[in-house]
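> A predicted structure for the sequence below; I have some questions about it.
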Amino acid sequence: MPRPRVVAVSRDETHRFSKLPADSITLVAGLGVLGDAHAGTLVQHRSRVRRDPNQPNLRQVHLIHSELFDDARALGYELAPGDLGENVLTADLDLLGLPTGTLLDLGGPVVRLTGLRNPCVQINDFRPGLLKVVLAREDGTPTDEPAPSTGSPEITTARLIRKAGVMAVVEYGGDVVPHQPITVTLPPGPHTALVPV
């Protein structure tokens, strides 16, 4: 079985949907990706800042599995690194199946998983119909109905499968480059499944 690895890295200094691929990114403990609009100890995503700018930033680093790009391609969508706003594109790692608190060593820098990315309507704004690739009903049927906002009460009751990656905070900083192996350390049990953050 292939070893989990980093495929590509991306960052962007401005708040926009996609990020720019880079040769490397620098992670800073407790902050996120150096030079990225979403770096900070407090929440940086604009919708969350409007709700409460004093929330801790649980979305410092966004990771997506490259296998999602294969699923998208099968449905006629061609995606490239950074297109979905991810900082780290991985391969051969079931990101969505890992529990909350999992540590991922990205070749020196370490991130701790905090939750799932909640797919939003911006995905369809980027590519019409793409939301159905990253969101499905509990029975697996794709849907292009937006998921409830993480600030709404429905977030805990909506039975949806979210496939748009995971969010993490930086535990140990350093440079992340493509082709680095990823080492997974699970938290002590009992494990808690990832939920949208």
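That came in fine, so what should we check first?
> can we go C-alpha only for contacts and neighbour counts from here?
Fine.
> for the chain, which helix is longest?
If you go by DSSP state H, the chain has its longest helix at helix 67-74.
> neighbouring contacts of it?
With contacts defined as C-alpha atoms under 8 Å, 6 or more residues apart in numbering, helix 67-74 is touched by Glu78, Leu79, Ala80, Ala91, Asp92, Leu130, Val133, Val134, Lys163, Ala164.
> Tell me which two of these sit farthest apart.
Within the contacts of helix 67-74, Asp92 and Leu130 form the most distant pair, 22.6 Å apart (C-alpha to C-alpha).
> before we move on, the earlier item: which strands or helices does whichever helix or strand comes after the longest helix of the chain pack on?
Sequence order places strand 88-91 as the next helix or strand after helix 67-74, per DSSP states H and E. Secondary-structure packing of strand 88-91 (3 or more C-alpha pairs under 8 Å, 6 or more residues apart in numbering; DSSP states H and E): strand 5-11, strand 61-65.
> hang on, the earlier thing: between Asp92 and Leu130, who's got more neighbours?
Leu130 (20 against 16; other C-alpha atoms under 10 Å).
> what about the residue lying closest to that one once chain neighbours are set aside, how many neighbours?
In this structure, Leu130 finds its nearest non-sequential neighbour in Asn124, 5.4 Å apart by C-alpha to C-alpha, 6 or more residues apart in numbering. A total of 16 residues lie near Asn124 under the criterion other C-alpha under 10 Å.
> For the longest helix of the chain, which residues meet the burial criterion?
By 16 or more other C-alpha atoms under 10 Å, the buried positions in helix 67-74 come out as Leu68, Phe69, Ala72.
> Got another one to weigh against that:
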Amino acid sequence: MPAASPDLSGSVLAVHRSGEHTFSKQTVDAVTLLPGLGVEGDAHLGARVKHRSRVAADPNQPNLRQVHLVMSELLDEVVEAGHQVVPGQLGENVTTTGLDLVGLPVGSMLRLGDTALVALTGLRNPCKQIRNVGDGVLKMMFVDGERYGRPGEQVGRTGVMGVVVAGGPIRSGDPIEVRYPAGVLTPMQKV
């Protein structure tokens, strides 16, 4: 029996990692996702929180930010507005194309490449370091929530975060298949 079709699909534009806590990440040929940990060789790898502000608040929190994904379409908008930005510069591990990541519900499962599986946990909070890309870029990271069925809210769109359910390598050009969670679909919040 053939597998059910995905709810949505897109692809991997580029992959990135940094062994140090830097804002931007270096583009590499491939990354390996490790189940329950994140991106091998990345500073945010681990079952417990690794982001500095969250470690300071409570180092025993589970790491719901093992993998950071940003849609290339957002980067295109920033470039069209006259700023210089490249994949990996916003600190993402995976730059995608063809998916509106911010509009996906919490718990969506993304199959990246042949074996890697990431469960989305929430939105990345746009941080002040984005101002280094250029004047006005931080403001571009927020949109009226009407676009996502959330009227009256400002929704951050600097990417989504997830945890690794199944590991494996991913590289530029790999397909991404999205499956929605069962039950009521809940919009993602900041994690």
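Perfect, thanks for sending it. Computed from a predicted structure; not experimentally measured.
> so the longest helix of structure 1 corresponds to what in structure 2?
Here helix 67-74 of structure 1 aligns to structure 2 at residues 73-80, judged by TM-score structural alignment.
> residue ranges of the strands in structure 1, please?
5-11, 20-22, 25-28, 32-33, 61-65, 88-91, 103-105, 110-116, 135-137, 160-162, 166-172, 174-176, 183-185 (DSSP state E).
> now those in a markdown table, with mean neighbour count?
Shown next, in a markdown table, are these (neighbours: other C-alpha atoms under 10 Å):
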| stretch | mean neighbour count |
| --- | --- |
| strand 5-11 | 23 |
| strand 20-22 | 17 |
| strand 25-28 | 22 |
| strand 32-33 | 28 |
| strand 61-65 | 26 |
| strand 88-91 | 24 |
| strand 103-105 | 22 |
| strand 110-116 | 24 |
| strand 135-137 | 20 |
| strand 160-162 | 20 |
| strand 166-172 | 24 |
| strand 174-176 | 19 |
| strand 183-185 | 15 |
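> Present those strands as JSON lines; the columns should include distance to Gly40 of structure 1.
Listed next are the strands of structure 1 as JSON lines, based on distance: least, C-alpha to C-alpha, whole Å:
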{"stretch": "strand 5-11", "distance to Gly40 of structure 1": "14"}
{"stretch": "strand 20-22", "distance to Gly40 of structure 1": "19"}
{"stretch": "strand 25-28", "distance to Gly40 of structure 1": "10"}
{"stretch": "strand 32-33", "distance to Gly40 of structure 1": "6"}
{"stretch": "strand 61-65", "distance to Gly40 of structure 1": "10"}
{"stretch": "strand 88-91", "distance to Gly40 of structure 1": "17"}
{"stretch": "strand 103-105", "distance to Gly40 of structure 1": "19"}
{"stretch": "strand 110-116", "distance to Gly40 of structure 1": "14"}
{"stretch": "strand 135-137", "distance to Gly40 of structure 1": "28"}
{"stretch": "strand 160-162", "distance to Gly40 of structure 1": "25"}
{"stretch": "strand 166-172", "distance to Gly40 of structure 1": "10"}
{"stretch": "strand 174-176", "distance to Gly40 of structure 1": "16"}
{"stretch": "strand 183-185", "distance to Gly40 of structure 1": "24"}
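> Just give me the match in structure 2 for Gln122 of structure 1.
Aligned by TM-score structural alignment, Gln122 of structure 1 pairs with Gln129 of structure 2.
> I'd like to know how many residues surround that match.
Gln129 of structure 2 has 11 neighbours, counted by other C-alpha under 10 Å.
> now swap in Arg51 of structure 1 and tell me
So Arg51 of structure 1, with other C-alpha under 10 Å, has 10 neighbours.
> Show me what it aligns to in structure 2.
Aligned counterpart of Arg51 of structure 1 in structure 2: Ala57 (TM-score structural alignment).
> how near is its match to Lys50 of structure 2?
As judged by C-alpha to C-alpha, to the nearest Å, Ala57 of structure 2 and Lys50 of structure 2 stand 11 Å apart.
> right, so of the strands of structure 1, which gets closest to Pro196 of structure 1?
Comparing the strands of structure 1 under C-alpha to C-alpha, the one sitting nearest is strand 110-116, at 4.3 Å.
> average offset between that closest one and structure 2?
Aligned to structure 2 and superposed, strand 110-116 of structure 1 gives a mean residue distance of 0.3 Å (mean C-alpha distance after the TM-score superposition for structure 1).
> So which residue is dead centre in structure 2?
Leu69 (2.0 Å; C-alpha atoms, centre = their mean).
> Chain neighbours aside, what residue packs nearest to the equivalent of Ala43 of structure 2 over in structure 1?
Aligned by TM-score structural alignment, Ala43 of structure 2 pairs with Ala37 of structure 1. Distances taken as C-alpha to C-alpha, 6+ apart place Glu13 nearest to Ala37 of structure 1, at 4.7 Å, with adjacent residues excluded.
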